[in-house]
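K.L.:
Prediction below, plus the sequence it came from.
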Amino acid sequence: MFDDKLMQDGALAKDTPQMSNPHLPADHPPVANEKIGVLIANLGTPDGYDYWSMRRYLNEFLSDRRVIDYSPWIWQPLLQAVILTKRPFSSGAAYKSIWNEEQGESPLMTITKAQTKKISEAMAERYGDDVIVDFCMRYGNPSTRSKVRIMAERGCRKILFFPLYPQYAGATTATANDEFFRSLITEKWQPPVRTVPSYFDRPSYIDALAQSVERAYGVMETKPDILVCSYHGVPQRYLMEGDPYHCQCQKTTRLLRERLGWDKSEIVTTFQSRFGPEEWLQPYTVEEVARLAEGGKKRIAVIAPAFSADCIETLEEINEEIRESFEEAGGENFTYIPCLNDDDAHIAALSEAISDNLKGWIE
């Protein structure tokens, strides 16, 4: 069900089963056997860490009005003339430090492939070959449009779209959905579609997070003084304009704390990856870990509940930049707890969400 030939952007499976229908005329184009498609989506990744690969990726990402909502008349000249002449070098160096050289791809790509394979196996066990699972990226390759086209070619007459963001934000979940809906514009035969909502408070997701913390703490000689739950930041005004992201992050932390049976003093919510001059959600992770160290919290652990897979923001920003901030302020022991990635409990939680949202289409 999960086919490596579908990994390449725009590649079509050559062995798509064709429907044998005696009612079709001889000159009718081939019709694939009817399937249900599950298309999971992640943020995206550059094709490489060289200047031009990084520039193409950053241009697509930073031109998204859901991500940067300043007027294009102001933003685009600044982006094209200043930011995209410098940032590809620094971002490329950061990607190079974490790149999966063996596979020739970013860790996010490697992990997303592994997640898709395991989810596909879970769907096959439950539904046989009636459900096809594949993945796409909002930015870069494989594109959402190419994978919608592939699913249509393979006979998917219904598609469930699943952005892998536990907490909803306009700059993540909404823009992924936007691109999915835009992809349907070019389809002659549009399938009925559904989108999977945010799963920030789903018990199976919270339990998977808790298990990852328990495993990490279980091998430590001394328990950390505090667990920092670091979420990707967004501008503070997004909250004031109605985006529920901040509230969903806070609830995820609370539910995780309750599942672990901890006191409020043992866990804190912070926000990372600030960009631009305006105020973003606070406290900022890079500043908070320094404050904790200065305040006597010499041993901390950091987890990133907003990321379904390890990526540049976790492997480089948290495990290098934020770690450095903590240690320079006097911190002594910094532990990064990896994202859930393709952990079995995580795959079970994602598969459960998929099955719940397929109800009425297939049982």
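P.N.:
Yep, it's here.
K.L.:
make it CA atoms for all contacts and neighbour counts henceforth
P.N.:
Will do.
K.L.:
what kind of secondary structure is the nearest residue to S183 once chain neighbours are set aside in?
P.N.:
Using C-alpha to C-alpha, 6 or more residues apart in numbering and skipping the chain neighbours, the partner closest in space to S183 is R145 (4.7 Å). Judged by DSSP: H, G, I helix; E, B strand; the rest coil, the three-state class of R145 is helix.
K.L.:
Please apply the same query to L255.
P.N.:
helix.
K.L.:
picking up where we left off before, list the contacts of the residue nearest to S183.
P.N.:
If you count contacts by C-alpha atoms under 8 Å, 6 or more residues apart in numbering, R145 has them with E179, F180, R182, S183, L184.
K.L.:
this is the comparison structure:
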Amino acid sequence: MARYSALSDKNHDQLHSKLKQNATRTGILITNLGTPDAPTPAALRRYLAEFLADPRVVEIPRLLWLCILHGIILRIRPRKSAALYRQIWWEKGSPLLVISSRQREKLQQQLGDAAVVKLGMRYGNPAIATALREFQAEGIDRVVVLPLYPQYGGPTTGATFDAVAGELRRWRRVPQLHFINSYFDSPAYIDALGKSIATYIDSHGMPDRLLLSYHGMPKQFLLSGDPYYCHSLKTTRLLREQLGLDEDRVITCFQSRFGKAEWLQPYTDKTLETLAQDGVKSVAIACPAFSVDCLETLEEIAIQNREIFLDAGGSRYDYIPALNDGDDHIAALAALVKPFLPSHHA
């Protein structure tokens, strides 16, 4: 018994020392949707199986949907998606993961020793659960979760919360937790977006129309209370006001629909086709809901939708990149988490 007590005391002292060492440090977990490990059918099958099985993403009765998913979609879509990913894949890997890693590094530099910044993906790797366990192993018991979705959406932000809660429910001691569920109207975020678009206009001139394309969502989600559509419209209004543009020059639209159900409108591809047919010759398009360039921006917007507009009669089509790891964006992210750091209150 004495031997056991001595060992216990030693372990207790080590643990206490570790906790004390990290008492002034906060874990910052930035998250994004995720990416396959490689642009191959096998990797896409694993990724899509996890992503599309989430009831936050597809709200169809489970048994019916799982039969469709495993019986049809996962037999067909992985090969098609892999071909699309190969078009945008970088030498260093998935653009979303490469850029997200840079964001993590730069945010760590911005926040300094007051925080430990980690990256987690809702689907695929590196997993949210892995990042949380690393915080736990380092004795950090205060965590701020920042999903990099400016506009709240159940399939994105809500699904992230599910992953965080799903991991923490297994812990004996739950850390102090702050969850930032949106920043669609954050002044620093709007400022960063505005500067990005203003820089484009200064370099290329004002297009006939500026399109702000947000990720799509089934209309039923809006009718059931999801605020994503309203958040998107407010982001557009604040951005338009910052840029000093008239309402008729800026168009809000929604991309990336899937399936046969009605989604949020107007649709980006249909809008571009109609604009070109009506004589609009030049457009620029930005995607405020995407904090990082990925398949939906680099392939769908920059390649597919360019072809739609030019084939319908348009003359000039420019994609304005996501904020990515630009200095203004990193400063905006830092502004979101700094209020939760102990040093901020000192």
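P.N.:
Arrived safely. Predicted, not measured: the structure shown is a model, and the values here were computed from it.
K.L.:
tell me which of the contacts of R145 of structure 1 are still there in structure 2?
P.N.:
When the contacts of R145 of structure 1 are mapped onto structure 2 and scored by both residues aligned by TM-score structural alignment, their matches' C-alpha atoms under 8 Å, the shared contacts come out as E179, F180, S183.
K.L.:
now the strands: where do they sit in the stretch 51-200 of structure 1?
P.N.:
Taking DSSP state E, counting those that start in this stretch as the criterion, the stretch 51-200 of structure 1 carries its strands at 131-140, 156-163, 193-195.
K.L.:
would JSON lines of those with distance to T314 of structure 1 and mean neighbour count be doable?
P.N.:
Listed next are those as JSON lines, based on distance: least, C-alpha to C-alpha, whole Å; neighbours: other C-alpha atoms under 10 Å:
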{"stretch": "strand 131-140", "distance to T314 of structure 1": "18", "mean neighbour count": "24"}
{"stretch": "strand 156-163", "distance to T314 of structure 1": "19", "mean neighbour count": "23"}
{"stretch": "strand 193-195", "distance to T314 of structure 1": "26", "mean neighbour count": "16"}
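K.L.:
Nearest to L358 of structure 1, out of those strands?
P.N.:
When these are ranked by proximity to L358 of structure 1, the top entry is strand 156-163, at 7.4 Å, counting by C-alpha to C-alpha.
K.L.:
residues in structure 2 aligned with the closest one?
P.N.:
Against structure 2, the aligned range for strand 156-163 of structure 1 is residues 140-147 (TM-score structural alignment).
K.L.:
Pull the residues that contact the matching stretch.
P.N.:
Taking C-alpha under 8 Å, 6+ apart as the rule, stretch 140-147 of structure 2 contacts 19, 22-23, 25-32, 135, 157, 160, 174-182, 337, 340.
K.L.:
And stretch 64-75 of structure 1, by the same measure?
P.N.:
With C-alpha under 8 Å, 6+ apart as the contact definition, stretch 64-75 of structure 1 has outside contacts at F61, L62, G170, A171, T172, A174, T175.
K.L.:
Which positions in structure 2 sit opposite it in the alignment?
P.N.:
Counting by TM-score structural alignment, stretch 64-75 of structure 1 sits on residues 54-65 of structure 2.
K.L.:
same check, this time on stretch 272-286 of structure 1
P.N.:
With TM-score structural alignment as the criterion, stretch 272-286 of structure 1 aligns to 255-269.
K.L.:
list the buried ones in stretch 156-170 of structure 2?
P.N.:
Neighbour-count burial for stretch 156-170 of structure 2 flags T156, T157, G158, A159, T160, F161, A163, V164, E167, L168 (criterion: 16 or more other C-alpha atoms under 10 Å).
K.L.:
Off-centre distance for it?
P.N.:
15 Å (C-alpha atoms, centre = their mean, to the nearest Å).
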